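> got a structure for you, letters missing:
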């Protein structure tokens, strides 16, 4: 297999890992107002549930972007220039969200916390919607000339398929986050998260099914059909498991749904990396957008050495912080749990 194809698969894996892991982070942030009053311990429980892992989850996005820049510079250049505005909003939202996590607990003032809570909600909802919008446009293709310069304006990115993609990721990540909270918390937050999961399912199931069907019919390959079907089946199974209070199974199935949906998108995109709707001959492909073989070879050796270490470290961190978060731990009435983390 050619190195360019291998690196396309590697980038798809990195983005898939980002959507699976950061997806439940986004969901928790979106659901924050529903977890309790703005000055309540319950909101702190929800935030502390992702406190030890949210920043590590964002590393997957940074790594994916860096790999695109090094392995497919033409793809990176066209994508980040043509999608400048939505990607800028995502960047600002992520920065605002990170600052809100750190500053929310700096003052014991309900108004202060409420302001940062709104920043967390925006910083979670905006990327959750816009990532779906961006990748739906990438799969569908954009107006692009022979010099691989995207000529589509903002309105050209807001077509029905892309908007449905945004709604799908927004609702799916919300469901993913609600299920994560049922698995990671206890007490009132866990009960509210169960109700939130059922509510999110009313949007996630129909939007996800329609988006996957549309993707497969309009852009899919023969081998992506069973993957898309598996994604839809896992989504229905996740909702059923949530209703039966099988939290571990439900979270596993929402993760499978996100991963399978991402595989469907990247599988439908290949061998293109950015199709042109102006003329198919202007499309960027795995081969005309890639770096030289020497660059890809060096990158491959670096990945072989460092990627297993990163995966082991992140797996270890999830294992260390595997216990449920409760209100008693936050208030310090339980001796076997942390009183606070910086994200509170």
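Received the coordinates, thanks. Computed from a predicted structure; not experimentally measured. Numbers count the residues shown, from 1 in each chain.
> contacts, neighbours, all on C-alpha from now
Will do.
> please name the nearest non-neighbouring residue to residue 272.
residue 285 (4.0 Å; C-alpha to C-alpha, 6 or more residues apart in numbering).
> contacts only, for the one you found.
In this structure, residue 285 makes contact with 270-275, judged by C-alpha atoms under 8 Å, 6 or more residues apart in numbering.
> distance of it from residue 269?
9 Å (C-alpha to C-alpha, to the nearest Å).
> and residue 243, by the same measure?
35 Å.
> got it, and residue 146?
Counting by C-alpha to C-alpha, the separation of residue 146 from residue 269 is 19 Å.
> quick one, which of these two is more surrounded?
residue 269 (22 against 14; other C-alpha atoms under 10 Å).
> out of the contacts of residue 285, who's the most crowded?
For those, neighbours were counted by other C-alpha under 10 Å; the highest total belongs to residue 274, with 29 neighbours.
> my read is that that one contacts residue 282, right?
No. With contact defined as C-alpha atoms under 8 Å, residue 274 does not reach residue 282; the gap is 9.4 Å.
> put this beside the first:
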């Protein structure tokens, strides 16, 4: 039973990441296209309006994935967040900037103000998938992880002497050890997928010329993203997935779905292409977690240093309580997510955008901007 709960929570964390990457993938992709699909201030406002009702709900999946990892696999969380601290801090900063850009854009009635935040939105939207792609590629490839004695953390423990009741895992390679040709390609691959995913979303949500530009962008990017994904996934499977032949199943499913998405995009069936892309990303996440298993963090130094899901998990009591909570709350999250997208399903045009801000652009000298008229 204990092993079942450990596997269950490994799968549930994969599901949470699937929710985040499939939903926020097109949100980030829309931000990446803010300067490409939109040509005017009001058109950029239409794109911000398209993703404005959804970004916070999408981020719930990321927060829940992080929280579930902390609660279900505390040593995984500790090893990953301490060893990849700088990279994860950069992701956090980029996410904060993006959120500020979406929410603060409309706060001041100034084209210059909105332009600054539009640039911040665009840059942060490009940075987040690049960093996440590098991070996930590292989980597939393995990192410079060793086992150390907490009483003497500067001295490693030999593979034959590993005792996880005493020793702890430590990422010793440093920030630049995370950057390899494989992981950098992973970052480029995920960025390309999000760009294509976002363009399909905008083609469904926008009207007139913006819709045409988004459709053209989807056509141009879908072939590139599918090709990059195929190269990276085959590299991952042949180089790092030899011990998991089952990983060929989600890999094949992801490949078929992304090819179908590209074909539908080329034939103008944008809505079908978007849902095929959505499912293709989900299958790609399943592939990543299948390649990782039964490890949560693989060591590139020695297999004995790898952190397995059995060694990283919390107690049976903790996992049991979490399972009960998940059974109650996950359906609620799914329900309000579906409801939110149903309510805001209508297309958005330039005429739907109101340029006036909540605060005036210029405030009288000596006046508090909170009270000025």
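Looks like it arrived, so ask away. Keep in mind that this is a model prediction, so the values were computed, not measured.
> overlay them and tell me the TM-score.
The TM-score (TM-score structural alignment, normalised by the length of the first structure) is 0.94; 334 aligned residues with a C-alpha RMSD of 1.7 Å.
> ok so, going back, what's the match for the residue nearest to residue 272 of the first structure in the second structure?
Mapped onto the second structure by TM-score structural alignment, residue 285 of the first structure lines up with residue 308.
> how near is its match to residue 293 of the second structure?
For residue 308 of the second structure relative to residue 293 of the second structure (C-alpha to C-alpha), the value is 8 Å.
> try residue 123 of the second structure
For residue 123 of the second structure relative to residue 293 of the second structure (C-alpha to C-alpha), the value is 34 Å.
> and for residue 354 of the second structure?
Counting by C-alpha to C-alpha, the gap from residue 354 of the second structure to residue 293 of the second structure is 50 Å.
> can you pull out the helices in the stretch 151-300 of the first structure?
Taking DSSP state H, counting those that start in this stretch as the test, the helices found in the stretch 151-300 of the first structure are 160-184, 188-219, 224-243, 247-269, 293-320.
> count of neighbours near the counterpart of residue 258 of the second structure in the first structure?
Using TM-score structural alignment, the equivalent of residue 258 of the second structure in the first structure is residue 235. Residues contacting residue 235 of the first structure under the criterion other C-alpha under 10 Å number 27.
> what residues are up against residue 235 of the first structure?
205, 253-254, 257.
> tell me which of these is nearest to residue 224 of the first structure?
If you rank the contacts of residue 235 of the first structure by distance to residue 224 of the first structure using C-alpha to C-alpha, residue 257 comes first, at 13.6 Å.
> what lines up with the closest one in the second structure?
Aligned partner of residue 257 of the first structure by TM-score structural alignment: residue 280.
> ok, and the closest non-adjacent residue to its match?
Per C-alpha to C-alpha, 6+ apart, closest to residue 280 of the second structure is residue 254, 4.5 Å.
> how near is the one you found to residue 222 of the second structure?
In terms of C-alpha to C-alpha, residue 254 of the second structure sits 14 Å off from residue 222 of the second structure.
> before we move on, what about residue 69 of the second structure?
Distance from residue 69 of the second structure to residue 222 of the second structure, by C-alpha to C-alpha: 32 Å.
> what's the mean distance for the helix or strand residue 20 of the first structure falls within versus the second structure?
Assigned by DSSP states H and E, residue 20 of the first structure falls within helix 3-30. Here the mean offset of helix 3-30 of the first structure against the second structure after fitting is 0.5 Å, by mean C-alpha distance after the TM-score superposition for the first structure.
> which part of the second structure matches that helix?
With TM-score structural alignment as the criterion, helix 3-30 of the first structure aligns to 5-32.
> before we move on, what about stretch 186-196 of the first structure?
Residue span in the second structure matched to stretch 186-196 of the first structure, by TM-score structural alignment: 207-217.
> so what's residue 89 of the first structure up against?
Counting by C-alpha under 8 Å, 6+ apart, residue 89 of the first structure has contacts 126-127.
> tally of neighbours for residue 82 of the second structure?
So residue 82 of the second structure, with other C-alpha under 10 Å, has 12 neighbours.
> what sits closest to it if chain neighbours are left out?
Among residues not flanking residue 82 of the second structure along the chain, residue 171 sits closest, at 7.8 Å (C-alpha to C-alpha, 6+ apart).
> alignment lookup: that neighbour to the first structure.
Using TM-score structural alignment, residue 171 of the second structure sits opposite residue 150 in the first structure.
> map residue 43 of the second structure onto the first structure.
Under the alignment (TM-score structural alignment), residue 43 of the second structure pairs with residue 42 in the first structure.
> residues contacting that match?
Contact analysis of residue 42 of the first structure by C-alpha under 8 Å, 6+ apart lists 35-36, 188-189, 327.
> at 10 Å instead, please
Each residue near residue 42 of the first structure by C-alpha atoms under 10 Å, 6 or more residues apart in numbering is listed here: 32, 34-36, 48, 185-190, 192, 326-327, 330.
> next one: residue 31 of the first structure
Contacts of residue 31 of the first structure (C-alpha under 10 Å, 6+ apart): 43, 46, 120-121, 124-125, 174-175, 177-178, 181, 192-193, 196-197, 200.
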